[in-house]
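Peer 1: Below are the sequence and a predicted model for it; my questions follow.
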Amino acid sequence: MISIKRSQYSPIGLQLGPNSVTLVQLTGPRNNRIVHAIAQEQFDFDEKLTLDERDAKIAAEIRRILSDHHFKGRRVTSCLGSQELFIQNIRLPQLPAEELTKVVAWEAEERLPYPVADAEIRHLPAGQVRQEANTKQEVILLACHNGILERHLNLLDLAGLNAVAIDVEPSATLRCFHDGARGAHSNSANCYLNFGEAATTVIFADQQNVLFLKYIMQGSNQLDRAVAENLDLPLSEAIRMRNIVTNSTSLDASDELHRSVIDSIRSLLESISTEIENCLRYYKVTFRGKKLNQLIVTGNECSPWLIDFLSERLNTDCEMGNPFESLERWPTSTSILERPGRWTTALGLAMKEKTI
């Protein structure tokens, strides 16, 4: 028998945001994975570009990044973002698995803002809940319009990439912290807050089993625009100033830049916190049999001072999520480890398929 040596490089995990791209690739056997290549870059394109022109430029940037950072192969696992998905929690009677898919499709016909025939539909069983004297089954409906999915795949093709899977951000997030634990239910759960560009994702999960999922449509982009409007600055300068504050380990009340930025985004942070509080209340009422263990914060906005703000505002101990804890060896670069939460989604995507 001829033995063929197979590559031990994972598919490239690619998270494409409205104005950025984050890529991670792993190498090595499953029990000893390390980061082979990692990169994150921002886009600054003319807003007058058509969608096709913008996609062509993004694809060209991705090709350059792949070359500059020495990514191997062209297999990629990407994901759909908050702005590309329709998500809704629905409550159904207890049903066998083979019937559940049909019933979810019927529910989708009533709820989707576009025809079911034009969508890819998936669902996540979230577990049993009590409704008055009855036991119901909570299900999370996820749908994506075919046109959006086709555009996403076409962009990857333009970048010379071969999509082996299209995932969703919440699943990638959970994979970093509970790789391989799907199906192992327990009597407790964690809450994950993923602060992204377009939205803040609230996830309650028992291991990798999602119990509740909500997108709060406020994220980095809205914070940047708030600074630009409040301080009457060009958006590019507002982004630069806010990045300085985001990268700070603590806030300095005597620093004029810190004060100006925080005053500009305070109301948005308060609004996001209020939405998170509502989610916490819903979880405690709906899933009374599952104790909430931890509240873990990840994403582009994750920083020590934000952890302190949320802990005080929510009256709950919050922790900064470090997705590299799932690896046998961490990256050694200080710049990568300063705010590790920003790599969570892309790393989770790279972990989706076993290395071979």
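Peer 2: Yep, that arrived.
Peer 1: use CA for all of it now, contacts and neighbours both
Peer 2: Fine.
Peer 1: Residue 122 - how many residues pack around it?
Peer 2: Residue 122 is flanked by 15 other residues according to other Cα atoms under 10 Å.
Peer 1: Let me know whether it touches residue 141 as I believe.
Peer 2: Yes - between residue 122 and residue 141 there is a contact at 6.3 Å, judged by Cα atoms under 8 Å.
Peer 1: Residue 92: how many residues sit nearby?
Peer 2: For residue 92, using other Cα under 10 Å, the count is 17.
Peer 1: same check, this time on the one 10 residues further on
Peer 2: In terms of burial, residue 102 registers 11 neighbours under the definition other Cα under 10 Å.
Peer 1: you'd agree it is in a helix?
Peer 2: Yes - under DSSP: H, G, I helix; E, B strand; the rest coil, residue 102 falls within a helix.
Peer 1: before we go on, here's another structure to hold up against the first:
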Amino acid sequence: MSRGKRTLLPIGIHLNADAVHMVQLEQTDGGVEMVSKAAKRFESVPPADTVVPDIHDGRSPDQIGDARYEEARQFVRERILANGFRGTEAVISLPAEHLVIQHVRVPPMQPEELNAGLGPELQGKLPFDPREAVIRHIVAGTVSENNETKQDVIVLAARRAAIEAQVAAASRLGLRVIGVGVEPCAMCYPYMFAASHGTPPPEGPPALMIVFLGAHATHVAITRGQEMTFVKGVELGIDSLLEPIAQARGVPVAEAAAMRARWRGAATAAPEAVETYNSVRSSLDHIVDEIESCMRYHASLARGAHIDRLIFVGPEARDRALVRVIGAHAGVACEVGSPIDAMTHKTGRGEPEPELAAAAGLSLFSAQ
């Protein structure tokens, strides 16, 4: 880029039923700078088989989810007009419930052959016809299976109709959608961008495991420098802890939700919160086990390579006590992610804002 040139990047809009986050960046010779940001969190939506009347007034999860998406879109409309966002170009995220992540093993192929060959391989493995889907993939590595070399491929798929519906909804807000991303990839882009614009260490770029902690979904990804090598979804989100916390503390679920909101807003890990999370450790084991399983998988493909750093992002990563308890069992240096600091190579700006990782990654869509 020529000296002094500034390029306005699109508005990144990370939308799920529990929250909406918006980030717009501007690229400069020195990296990127923030143009504007906005966020709003909504009340939790319980799983379909759960009724929590003291929070949701008896409404079904589908009714709550639909209402939240409409409220989120109204928030986006208002913020675009009032928050200093510039232009109408946007890159939006596909809500997590529309994304399917599927692991397949196929014979070694050239990239163009793999693109063509995945459709037949996925027949019967997706909850929809692959011919009606948009499919992207990551080649995680090679393995030996029954004395044959196979490629481990991670497929990310979504119904084309679901993507088109999200684009249409954004267009009705006056936005010109130039791209659609997915949460487990977008959350990594700030760190991949930082690697591409920083000085690589002599030993090579570190292997980062990035864990998105959301209310209803958890995603795990691994990057090394500018390369993404792994993604996986975990069915449970952090809201699955509400009932165990309520039982452990002897309080209603609504009060447990209020406690967790206070812990998310705390600048340090409150001893009360750490004690509570440790007391419901069995309910956290599923997420901890998945993180450890992903580390073992990475080591198996990369000939014993280890994860250098564990970075927690997403709205629930603001809960330092939660991050401490989960990270204590990983055996790896861990931190609350600060995606804006990572991209700008600046530290000490204040709160790390891990919840902005995916929105910032979406805004980087056209960055160089």
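Peer 2: Great, that's in hand. A quick note: this is a predicted structure, and the numbers were derived from the prediction, not measured.
Peer 1: quick one: TM-score?
Peer 2: Here the superposed chains carry a TM-score of 0.83, computed using TM-score structural alignment, normalised by the length of the first structure; 342 aligned residues with a Cα RMSD of 3.1 Å.
Peer 1: what about the equivalent of residue 299 of the second structure over in the first structure, which helix or strand?
Peer 2: Superposed on the first structure with TM-score structural alignment, residue 299 of the second structure falls opposite residue 284. Here residue 284 of the first structure is covered by helix 256-286, with elements defined by DSSP states H and E.
Peer 1: can you give me the angle the helix or strand following that helix makes with helix 256-286?
Peer 2: Next helix or strand after helix 256-286 of the first structure toward the C-terminus (DSSP H and E): strand 291-299. Per axes from the mean of the first three to the mean of the last three Cα atoms, to 10 degrees, the angle that strand 291-299 of the first structure makes with helix 256-286 is 150 degrees.
Peer 1: how far is stretch 62-73 of the first structure from where the chain is centred?
Peer 2: Computed by Cα atoms, centre = their mean, to the nearest Å, the chain-centroid distance of stretch 62-73 of the first structure equals 22 Å.
Peer 1: Just tell me the aligned range of that stretch in the second structure.
Peer 2: Stretch 62-73 of the first structure corresponds to residues 76-87 of the second structure when matched by TM-score structural alignment.
Peer 1: Looking at the second structure, which residue reaches furthest from the middle?
Peer 2: What lies farthest from the middle of the second structure is residue 147; by Cα atoms, centre = their mean that is 36.1 Å.
Peer 1: Can you state the residues of the second structure onto which stretch 141-149 of the first structure aligns?
Peer 2: By TM-score structural alignment, stretch 141-149 of the first structure lines up with residues 155-163 in the second structure.
Peer 1: Quick check: that stretch compared with the first structure, mean distance?
Peer 2: Here the mean offset of stretch 155-163 of the second structure against the first structure after fitting is 1.5 Å, by mean Cα distance after the TM-score superposition for the first structure.
Peer 1: returning to what we had before: next, the buried residues of the helix holding residue 284 of the first structure.
Peer 2: For helix 256-286 of the first structure, a neighbour-count test (16 or more other Cα atoms under 10 Å) marks 258, 260-262, 264-265, 268-269, 272-273, 275-276, 279-280, 283, 286 as buried.
Peer 1: Then stretch 174-186 of the first structure?
Peer 2: For stretch 174-186 of the first structure, using 16+ other Cα under 10 Å, the buried residues are 174-177, 179.
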